[in-house]
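**Q** Give me a model of this one.
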Amino acid sequence: MTAPIAVLPPGSTIGILGGGQLGRMLAEAASTLGFDVAILEPQADCPASRVAAHHIQAAYDDVDGLKKLAALSDVVTTEFENVPASVVAVLEAEGVRVAPNGRALATAQDRVTEKTFLNSVGATTVGFAKVDDLNDLTVAIEKLGLPALLKTRREGYDGKGQVWIKDAAEAQAALAAVGNKPSILEVRASFVRELSVIAARGTDGSVSVYPLGQNIHENGILRTTIAPVEVDDATQARAVEIATSILNGLDYVGVIGVELFDLGGTLLVNEIAPRVHNTGHWTQDGCGCDQFEQQIRAIAGWPLGSTKAHAKIEMTNLLGHEINDWHAMASDPDTHLHFYGKREAREGRKMAHINKVLERL
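**A** Now for the predicted structure:
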């Protein structure tokens, strides 16, 4: 019988792999609950380093750095999914627990592995095919039809590492456009809207799910999430079922983001993110326990917080120099600003987000 995981009291230290905006907001949430935070991040003066007790400046796969993080931490989590899954084994060998686990990271890091897993637990996806070379792509096009989306199997975010194929003659150019890397071809989903659900699983196996949000993208980058979005009971129940099956299937601990296509009564899973998620930022001003506090609660073995919404929120990402309008936005009493502490505003870079209260629930 597996021994129960010890509950971490305030004063314990949370380790975080990654020092960007998600790491910063996790550190802020951990501080509120009385925890210290140690981050491992290769970049100096990163956003999370200025709110954390410790910053280990090292590459994510630097063994000495990982050992230092393990020595400081009572549990370690991640702020993004592209930390090498092998890192988990290094940390666990040092005697520190990692949540979410290495299997969850490895599953989310490869789109073929991810979709294969999702279908195995009853979370339906679009049709797909593995692509290693031009011959694979030609066969996949014949099997799946066009238009279809070619994506690299690994990495790629905010619309990067992907290209639409509308004609079979474009196959070779499409493969070159993604760097001739191992890829996946996906059938186009004829969806009505893009939704997402944020969910969490505790160390005791309990699951808690937030209301659904609707997402609007521009140029492959999330622009706005509105939540809770109006859905029928069956759609919300199916989203809860999907999230629960994924969490249990991965023996997951922590918060996960699940992106969904709503086909008008049927939900397909687009992808999962084994971490707090951009589409869950609305919870900071819409729920009593936001996704960042929920992550800390989950990995520390605490009871999960309430996911009930007390306000309908419109979350908008501020990109690049849009952040310069902060003073005008701050004058609106229904708008809440969340800055990331990045030193340089660049085109398309996420600098902050605002949560505007649309309605009190």
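
**Q** CA only for contacts and neighbour counts going forward, please
**A** Will do.

**Q** so what's A273 closest to, chain neighbours aside?
**A** With sequence-adjacent residues excluded and distances taken as Cα to Cα, 6 or more residues apart in numbering, A273 is closest to G257, at 5.0 Å.

**Q** Can you give me the neighbour number for the one you found?
**A** Using other Cα atoms under 10 Å, G257 has 22 neighbouring residues.

**Q** packing partners for whichever strand or helix holds it?
**A** Assigned by DSSP states H and E, G257 belongs to strand 254-262. When contacts are defined as 3 or more Cα pairs under 8 Å, 6 or more residues apart in numbering; DSSP states H and E, strand 254-262 sits against strand 193-201, strand 267-273, helix 291-300.

**Q** give me every residue that touches the residue nearest to A273.
**A** Residues near G257 by Cα atoms under 8 Å, 6 or more residues apart in numbering: 196-199, 272-277, 279-280.

**Q** Please generate a structure for the following sequence too, so the two can be compared:
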Amino acid sequence: MNPLKPGSTIGILGGGQLGRMLSLAAAQLGFDVAIYTDEPDSPASRVSARTRVGNYLDEAALADFARHVDVVTTEFENVPAETAQALIAAGARVAPNPHALAVAQDRFDEKSYFTSAGIATPPFRAIGSQEDLDAAIAEIGAPAILKTRRFGYDGRGQIRIASAGDARGAYEKLGAPGILEGFCVFEREVSIIAARGWDGAIAFYDLNENEHAGGILSRTTLPARVGADVERAAQDAAKRVMEAFDYVGVLTIEFFVMPDGSLVANEMAPRVHNSGHWTIEGALTSQFEQHIRAVAGWPLGSTKRLAGVEMVNLIGEDAEAWPALAADADARLHLYGKRDTRAGRKMGHVTKLRF
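**A** A predicted model of the protein is given here:
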């Protein structure tokens, strides 16, 4: 792909905070951004050149959108893979490709792919009935976690099963096809953020160490407390995934670090990621600029980390502390422009660099 010239238009599917930060990064490089979303008055729309509000399966609307953009990318993984395919059929270049989106949208397919690529995962089984769940518990054991195969995020669509007795009625409560995953007794959680260009060039950011509360990422710190061998293993896994999918853009894989130092893959996200928000201030090239560079056919930027980093998410009413955070000379505050504050909703984040 020839590099897009400044002034070209990048289409983004989705109007959330990741789309907002992608749009801001694209503007810095001289691009216009067009948002396609099913949400009126979205955070990304308010910082972008234009917005098309429509259904993600409206082929006529997607075809019209494709005619007015030079490349299309996504800001969240649950945009239907059919949407990306319809855009390609209408003549658009789309990155990442529909195959990567489809695999990442289904937890069973994702875990199956990791296994086929030689990447370790927790033990898992597909669950389509209470009988499947009972059989899987008998095989995998408890504790375990029952998750929906699709559309779960930030702890939603998950049921913790501490003992076999907890499995009674759990499938009906889940209310959708699921996957049972064995519980991992791990030392810490980490994520690798990588980028790949149309030309196959790959760049890695330093490994993130992550803490979760209530299933939602609460804090990311760097450097991660792991050895160089762990970091190389994470990079190798990400490289294999991106090359297998002929992937273009930023991709994230979350891992559990086991007591023996081995890595167990939890999930992947075919997009920029919450654990990479630190890169806005903490790296020479943010993950958002990197993603725009990749999909636009530009050379990838330097991923050099500038300092030690702590990034804290502002969840729900946490964002009400913005006056104090704005007054903190050591804090860099980011608010996402969401109109309503709700419990469990990501409203912003704050980053501190430690030199």
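
**Q** The residue nearest to A273 of structure 1 pairs with which position in structure 2?
**A** Under the alignment defined by TM-score structural alignment, G257 of structure 1 is paired with T252 of structure 2.

**Q** Mean distance between the strand holding G257 of structure 1 and structure 2 after superposition?
**A** Compared with structure 2 after fitting, strand 254-262 of structure 1 deviates on average by 0.6 Å (mean Cα distance after the TM-score superposition for structure 1).

**Q** one step back: pipe the contacts of G257 of structure 1 into TSV and attach neighbour count per row.
**A** Below are those laid out as TSV (neighbours: other Cα atoms under 10 Å):
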residue	neighbour count
S196	28
V197	26
I198	30
A199	29
I272	26
A273	20
P274	27
R275	27
V276	28
H277	22
T279	28
G280	27
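
**Q** Which of those residues are retained in structure 2?
**A** Retained in structure 2 by both residues aligned by TM-score structural alignment, their matches' Cα atoms under 8 Å are the following of the contacts of G257 of structure 1: 196-199, 272-277.

**Q** Quick check: of those, which lies closest to A129 of structure 1?
**A** Nearest to A129 of structure 1 out of the kept ones among the contacts of G257 of structure 1 is I272 (Cα to Cα; 18.0 Å).

**Q** who's sitting farthest from the centroid in structure 1?
**A** A169 (34.9 Å; Cα atoms, centre = their mean).

**Q** Need the counterpart of it in structure 2.
**A** That one, A169 of structure 1, aligns with G165 by TM-score structural alignment.

**Q** Matching E110 of structure 2 against structure 1, which residue comes up?
**A** Aligned by TM-score structural alignment, E110 of structure 2 pairs with E114 of structure 1.

**Q** before we move on, which element is its match in?
**A** Going by DSSP H and E, E114 of structure 1 is part of helix 111-120.

**Q** Tell me what angle the longest helix anywhere in structure 1 forms with strand 193-201.
**A** In structure 1, assigned by DSSP state H, the helix with the most residues is helix 233-249. Here helix 233-249 of structure 1 runs at an angle of 50 degrees relative to strand 193-201 (axes from the mean of the first three to the mean of the last three Cα atoms, to 10 degrees).

**Q** Any figure for the gap between the counterpart of H277 of structure 1 in structure 2 and Q17 of structure 2?
**A** Here H277 of structure 1 is matched to H273 in structure 2, going by TM-score structural alignment. H273 of structure 2 sits 11 Å away from Q17 of structure 2, going by Cα to Cα, to the nearest Å.

**Q** Now check structure 2 for the residue matching L91 of structure 1.
**A** Correspondence of L91 of structure 1 to structure 2, assessed by TM-score structural alignment: L87.

**Q** whoops, A27 of structure 1 was the one
**A** With TM-score structural alignment as the criterion, the equivalent of A27 of structure 1 in structure 2 is S23.
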